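[1] predicted model follows, preceded by the sequence.
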Amino acid sequence: MICMNKYRTKSCGEISEADIDKEVRVAGWVENIRDHGGVKFLDLRDQYGVLQVVVHDETLLENVNKECTVTISGKVILRDEDTVNPKIATGTVEVEAAFLEVLGKCRAALPFEVVTSKETKEDVRLKYRYLDLRNPKVHNNIVLRSNIISYLRQQMTEMGFLEIQTPILSASSPEGARDYLIPSRKHKGKFYALPQAPQIFKQLLMVSGFDRYFQVAPCFRDEDARADRSPGEFYQMDFEMSFATQDDVFAVAEKVIGDTFKKFGGGKTVSPAPFRRIPFAESMLKYGTDKPDLRNPLEIVELSDLFVETDFKPFRGRCVRGISVPDCVKQPRSFFENMLKFAESIGMKGLGYIEVLDDGTYKGPIDKFLTEEQRAELVRRGKLEKGSVIFFIADDKAFAPQLAGQIRTELGRRLNLIDESRFELCFIVDFPMFEIDEETGKYIFTHNPFSMPQGGMDALLNKSPEDVLAYQYDIVCDGVELSSGAVRNHDLEIMKKAFEIAGYTEEDLKTKFTSLYHAFQYGAPPHAGMAPGIDRMVMLLTGEENIREVIAFPMNSNAQDVMMGSPSEVTEEQLREVHIKLR
C-alpha cells in the first residue's frame, strides 16, 4: 500500500474495481501512448503493475513522451467491455485523467524499446541497464531475488543462526582462484585482497564460540565468465555450525533450500528430503560429471573390460563407456549424423553405436567385432531391448568420463528427455582428498584443503593418498552446482599431516594460514558448513539460462562494467599514493 503523498495515493497495480468512482493519484513511467481519434490512452507503469489512463484533454499531454515520469490524478472508471485487457491485473478499469504533471522528462532518444529490451544486444542492455531494468521481466527477476534472500534470512534466523558480517578487506590466499588485490596506502608494497569466500573467518567464528553463523556474503574471484558464473563477484548464503557432522549440515540445507525451491519454484515438483546422496566416483561413472542433471534418465555404463583385447583397434585398451537409449532406432538418419557432428565438435574422433532391431538382431559396424559373450554382457549392462541404441565413447581414462557426460547431456536434450516440470536436487559426496598433478607428478588437494579426511589421521598414515576420501560435498540441482561445503579439519596434527602430503611444511602452514594455525591451538570445536550460491539459485528459479539476468548490475562476459566504465585508468597521483608504478 502506497501512503498518501503529493505524487500518488495508490500504486498502478493496486487500482481495482473497488476503486470505481473514486478520485486517485498515480505516478510512474509512460510505457505507451495510443491515439484513438480524439481520445488518447497512456499505459502507466510502476514497480507494482501497469494501469491504463484515458486522456480527453490533449493539452495535458504537452511534453509527455515514452519513458518520462508523470503524476496523474482522476476518477477510476470501468472500461468498456470490448477494451478489457485480461493480461494485466488492472485490465477492467482505467483512470480518467483530470490532472497530469511531468516529473522527469525523457530528453534523449531511447537506445531500445523497454518492453522488448531482452531482444537487444547484451552490451547495449548493460550500458543502459537502468532502462533494461524497467522491463517488467527483468525487473521482476530482481524483485524475486530480493524476496528469495529475505526468505533465506528468515529461515536461517528461525533455525538459530546468527547473521555476522565478515571483512571485505582481507589477506591474499595461496589457494583457489585468482584474488582481486587492493594496494595499501599506509603500508608500502603490501596488498589487501577481496575475499574469495568468508572461509577462514567463519571457521574462526566457530573457534570464537559462536554456535551457528550465516551471512549473505559477497565473494570476489578473478575468474572468466560462464553462463552460470558471473565474473568478478557473486553472492552466497554462507553458513557454518559448531559441534556438527555432515548429516547436520545436510539437514539444514534440505530444509532451507528445499523450502525455498518449493516456495519460489512456480509449482514445479521439488526433490523431497532427504536428497539423494551420490558418491563422486559413482557420479563420474553414471553421469560423466560431478554436476549431474538427474532429470535426464540416461545413465553411462563401464565397458572397458570388454574391449581389453578386442580386434576393434579404436577401443583396444581404452576407457570405454556406453550409453543405452531406449526406443531410439526409430530416429531418422539425420539424428545420428548430427550426434556424430556434436561428438567431433567436443574432440571425439567418432561416435560408434549398435542398434537392436525389432527382430532381435544387431546392426552397426562395431557389432561384427563382438563375441556372443560380449554381446550378452552389453545387453545386460546396458539393459538393451528391441529398439534400443547403445552409443560408445572411447578415450583416455582422464577424458572418456567427461566426453560421455557431454554425449549423455546432448542425447537428453535432442531427444527431449529432460523433465522440465521438476527440480532434482542431490548431494555429491565422498570426494577424493588428493590427486596427482599431471605437471609435477606430486600430490595436490583436489578440493578444499581444510576438509577433514574420512578416517582422520589413520587414513592419512595407512592409505595411499589417492584412496583417501574427504568429508567434502556439493549440492547440485538440474546440472548446476549450487554449493560446495565440508566438514572442516579442526585438528592441527591431522591438518599438518594432510598438508605434508600435499607438499607443505609446517612452516608453510604457519605462514600461509597463520590465523587457523594459531587458533586451532586453543580448543577448536568440530565444525562444518556450506555456502549455496544465491545467483545460481535465482537463475534456476526464474528459468533464466544466463546468470546476468538475475543480477541488478552485472559485468559483461569480458569482466567489464560498460555502464560505469570499469575497469578504468586512474591518475598518476592515485598510483603514487598507493606506491604503484605501471610497466
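    Ah, there it is. Predicted model, so just to flag it, every value in this text is computed and none were measured.
[2] every contact and neighbour count from this point should use C-alpha atoms.
    Will do.
[3] against which helices or strands is the host helix or strand of Gly485 packed?
    Per DSSP states H and E, Gly485 falls inside strand 480-487. The criterion is 3 or more C-alpha pairs under 8 Å, 6 or more residues apart in numbering; DSSP states H and E, and the helices and strands that strand 480-487 contacts are strand 472-477, strand 527-530, helix 534-542.
[4] out of these, which gets nearest to Asp247?
    Taking C-alpha to C-alpha, strand 527-530 is the member of the helices and strands packed on strand 480-487 nearest to Asp247, at 9.7 Å.
[5] what about Ile534, distance to Leu340?
    For Ile534, the distance to Leu340 under the criterion C-alpha to C-alpha, to the nearest Å works out to 37 Å.
[6] quick one, which of those two is more surrounded?
    Neighbours of Ile534 and Leu340, each counted by other C-alpha atoms under 10 Å, are more numerous for Ile534; the result is 22 against 17.
[7] show me what contacts the more buried one?
    When contacts are counted by C-alpha atoms under 8 Å, 6 or more residues apart in numbering, Ile534 touches Ile149, Phe234, Tyr235, Gln236, Met237.
[8] same thing but at 6 Å, please
    For Ile534, the residues meeting the contact criterion (C-alpha atoms under 6 Å, 6 or more residues apart in numbering) are Tyr235, Gln236.
[9] for Phe445, same thing?
    The contact partners of Phe445, taken as C-alpha under 6 Å, 6+ apart, are Phe434.
[10] and it, how far is that from Ile436?
    Distance check for Phe445 against Ile436: by C-alpha to C-alpha, it reads 9 Å.
[11] likewise for Gln236?
    In this view, Gln236 and Ile436 are 30 Å apart by C-alpha to C-alpha.
[12] so between those two, which is more surrounded?
    Remark: of Gln236 and Ile436, Gln236 carries more neighbours, 24 against 15, as counted by other C-alpha under 10 Å.
[13] list the helices and strands the strand or helix carrying the more buried one packs on?
    Using DSSP H and E, Gln236 maps to strand 232-242. In terms of contact count using 3 or more C-alpha pairs under 6 Å, 6 or more residues apart in numbering; DSSP states H and E, strand 232-242 is assigned the packing partners strand 212-221, strand 527-530.
[14] structure two is appended below for comparative analysis:
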Amino acid sequence: MSETLVLDRLDDWRRSHDCGALRASDVGSEVCLMGWAQFRRDHGGLIFIDLRDRGGLTQVVFCPEGSAEALERAHVLRTEYVLAVKGRVRPRPEGMANPGMPTGEIEVEITEFKLLNTAATPPFPIEDRIDASELLRLKYRYLDLRRPKLAGNLILRHHAVQSIRRYLDGLGFLEVETPVLTRSTPEGARDFLVPSRINNGSFYALPQSPQLFKQLLMMSGFDRYYQVVKCFRDEDLRADRQPEFTQVDIEMSFVDEEQIMGMAENMVRTMFKEAMDIALPDVFPRMTYADAIRDYGLDKPDVRFGLKLVDVTEVVRGSQFQVFAKAELVKGIRVAGGAALSRKEIDDLTEFVKIYGAKGLAWIKIKEGEWQSPFAKFLSDEERAGLAEAFGLEVGDIVFFQAGAAEMVNTALGYLRIQLGERFSLIPEGSFAPVWVTDFPLLEYDPEAKRFAAKHHPFTAPQSGHLEKLAEAPGQALSRAYDLVLNGNEIGGGSIRIHDRATQKAMFAALGIEDQEAEDKFGFLLKALEFGAPPHGGIAFGLDRLIMILAGAKSIRDVIAFPKTQKAMCLLTDAPAGVSAGQLRELGIKLRSRDKDKDKA
C-alpha cells in the first residue's frame, strides 16, 4: 500500500512549534507540527497519533469536528510515516491527561495534514523499552537515534559542549584547529596510518592527541588555547573506548598546576550545572597517586563508597599459608554482612579477578565462633588477632584477599572492590564524586619492553628536585601531572609541560630514546624549545566519557552519534572495507596474506 500512496509537498507550510513545546497555555491556538508517527490508535470514529520529533511527543487527533476529510485520509497512516499537520490546540478530555508527558494536558485537533513520506516496518520499536540487540541497533543507527533516550543523550552532549565553549570563551581562550594529518610518533597506543599518494612510500598518522601542536601554539604566543577535537588510537577496545573519540583539549601559558586545576574544576562544575542542573562540590578533594593505589588499588578511585583496601603483608609475613608468606604484597577487602555470599557467588568473583592476572581469590567468612575458609587452619592465633584488628572484623563479615606482585594485587582488588560495591548496592544512585589524583610517577617500568615508559607522555615536567632522579632512580621521579576522576572514571588528565630543550632531552634519554632518534621523531619540538618557550601546561577531557557519566549511560557508544563496535567496525556503513586494486597501485601498496606462523618465524 505504501508504494502506491501519493506523497504531498510542503509548499508554503511552516512548522510553528516542535512536538514537545505545547502546553495548556496554548489551548485555542492554531498550530502546525511536523514529525513521525510514533503510535497510532484507530478508534473507528477517531484516530489518535503520537507525533514525534526531537523535541518530544504531541498527541494529535483526527476527528469529524476537525475535518471529516482528514479523518478519512488518516486511515492509511502507519508507524513512522512522516507527517505535517495543522490544527487547533484543545485540552484533553477530563481524566485523560497524562502527567508523565510535558504535553500531556493538551492534544491537537487536526484540520488538515500532508503525508510527506511512508516508512517500512522498523526492525525494532522506536521506543526506549526495547530488547533489540546492540548490533542490530548499530546497523540501523539512524532508527536507533530516533529513540527519545538516545536522542536525549546527543542533545545533552550539545548543551554540555556549548557550556564548555561559553566558559572558555569567557576566560579569553581561543579555539584553534590543529592538523589531522601529521607524522607518526609511536609513544603510546598504535597510530592509524594514512598512506600518501603524492609522497609515495610515506605515511601520515592520525593524531592520538594534539599534544605537540598545542605546545607549539604556546610557543607561538597563543597563551590560552582550546579545541573540541577528534583523536584516533588503534588499540583494543572496551565499553569506554573507541578508535576515534573526542577530547576537550586545553593549554595555557604562564601558569602552574593550581591555576590549571582551578580553571578545569570550575569548567566541569559549570557544565554540570548548566547542562543538567547538577551541583558538584564547591571544592574537589585531592589525593596522591600513592594514596589512591594504597586505599583503592587504582589510580582512578571511585570514592562514592568505602571498602578500602587494607595492607596486611606484615601481619601474615611468616604465615604457614605459603601464598601469603612469600608474597610481595598481601591486601584484603572487608565486606560487612558479606558472609551470606554463596559458594557459587564467590566462585564467580574468583573468575572475575582472573581477568586482571590473579590466579585465584582467598577469602574468610566470619561466623559465630569460627572462621570459615579453605586456608583458615594455616593461620596462627596471633595472625587471626592481627587480621581481626586490621579489618575491624565482626560476625557476618567476609574478607577477600589477594597476594602476589604489587601491581596485580592492587589492580585485581581495585576492580573487585567496584564489583562488590555494585553487588552490595553500596554506591549511592545518582551521586557524583569528583577527585583529583596528583603526584604521579613520571615513568613506569615496562617489563615487556624492558625499559621505562612515560606514565602520561614524554613531555610531562618532573617535580622540582626530581630531574636528577631520571638518571639515578627513574622509577622514583614524580611528575607535575594531575588527573580528574569522576565516579571511578578518569575524565581528564593533564600536566605542566617541559619547556626547555635540556630537560626534554634528559626525559628522552630516560626513555631510552637516543639523540638521533629524538631528532628524527621530535626534532621540530626540540628546535622550537630553543626559541623562548614559555612555562605552560594543560589538560584534556575525554568528552565521550564525560557525557556518558552525565547521561547515566552504560557505554560511550550511547552518547556518540555513529560509534564503532568493540571490534572497531561500523555496522551501518560496513567500514572498514576493501579498496580497489587501482587505489592500491596509486599508493604503491601491495597487500599480502597474513600467515601467523611465518610472522612468528
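    Perfect, thanks for sending it. This one's a predicted model, so the numbers in the text were calculated from it and none came from an experiment.
[15] turn the helices and strands packed on strand 232-242 of the first structure into JSON lines, including distance to Val102 of the first structure and mean neighbour count.
    JSON lines is the format used below for those (distance: least, C-alpha to C-alpha, whole Å; neighbours: other C-alpha atoms under 10 Å):
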{"stretch": "strand 212-221", "distance to Val102 of the first structure": "39", "mean neighbour count": "21"}
{"stretch": "strand 527-530", "distance to Val102 of the first structure": "50", "mean neighbour count": "28"}
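[16] alignment lookup: Ala264 of the second structure to the first structure.
    When the two structures are superposed using TM-score structural alignment, Ala264 of the second structure falls opposite Ala253 in the first structure.
[17] tell me how far the strand holding Gln236 of the first structure is from the chain's mean position?
    Average the C-alpha atoms of strand 232-242 of the first structure, do the same for its chain, and the two points are 13 Å apart (C-alpha atoms, centre = their mean, to the nearest Å).
[18] now do the next helix or strand after it: distance to the chain's middle.
    In the C-terminal direction, the helix or strand that comes right after strand 232-242 of the first structure (DSSP H and E) is helix 246-264. Counting by C-alpha atoms, centre = their mean, helix 246-264 of the first structure is centred 16 Å from the centre of its parent chain.
[19] give me the mean deviation of helix 246-264 of the first structure from the second structure.
    Superposing on the second structure and averaging over aligned pairs (mean C-alpha distance after the TM-score superposition for the first structure), helix 246-264 of the first structure comes out at 1.7 Å.
[20] tell me which residue is most central in the second structure.
    Centroid check for the second structure by C-alpha atoms, centre = their mean gives Arg545 as the closest residue, at 2.0 Å.
[21] and Trp112 of the second structure, what does it touch?
    Heads up, residue 112 of the second structure is Glu, not Trp. Going by C-alpha under 6 Å, 6+ apart, Glu112 of the second structure touches Ala70, Lys86.
[22] then it would be within a helix, right?
    No: Glu112 of the second structure: not assigned to a helix; according to DSSP: H, G, I helix; E, B strand; the rest coil it is strand.
[23] that one pairs with which position in the first structure?
    Residue correspondence, TM-score structural alignment: Glu112 of the second structure in this structure matches Phe99 in the first structure.
[24] quick check: the gap between the match of Ala264 of the second structure and Pro532 of the first structure.
    The gap separating Ala253 of the first structure from Pro532 of the first structure is 9 Å, by C-alpha to C-alpha.
[25] in the second structure, what range does the strand holding Gly485 of the first structure match?
    Taking TM-score structural alignment as the measure, the second structure aligns residues 489-496 with strand 480-487 of the first structure.
[26] how far apart are the matching stretch and its match in the first structure?
    Looks like 1.2 Å for stretch 489-496 of the second structure (mean C-alpha distance after the TM-score superposition for the first structure).
[27] list the buried residues of that stretch.
    Taking 16 or more other C-alpha atoms under 10 Å as the basis for neighbour counts, the residues of stretch 489-496 of the second structure that come out buried are Asn489, Glu490, Ile491, Gly492, Gly493, Gly494, Ser495, Ile496.
[28] nearest to Asn153 of the second structure among the residues you listed?
    Nearest member of these to Asn153 of the second structure, counting by C-alpha to C-alpha, is Ile491, at 17.4 Å.
[29] could you double-check that that closest one sits in contact with Asp544?
    No: Ile491 of the second structure is not in contact with Asp544 according to C-alpha atoms under 6 Å; the separation is 9.0 Å.
[30] nearest to Val138 of the first structure, of the helices and strands packed on strand 480-487 of the first structure?
    Nearest to Val138 of the first structure among these is helix 534-542 (10.3 Å), distances taken as C-alpha to C-alpha.
[31] equivalent range in the second structure for the next helix or strand after the closest one?
    Sequence-wise, the next helix or strand beyond helix 534-542 of the first structure is helix 572-577, with elements assigned using DSSP H and E. Taking TM-score structural alignment as the measure, the second structure aligns residues 581-586 with helix 572-577 of the first structure.
[32] for the first structure, longest helix please?
    Selection of the longest helix in the first structure by residue count, based on DSSP state H, yields helix 136-158.
[33] superposed on the second structure, where does it end up, distance-wise?
    Helix 136-158 of the first structure differs from its equivalent in the second structure by a mean of 0.6 Å after superposition (mean C-alpha distance after the TM-score superposition for the first structure).
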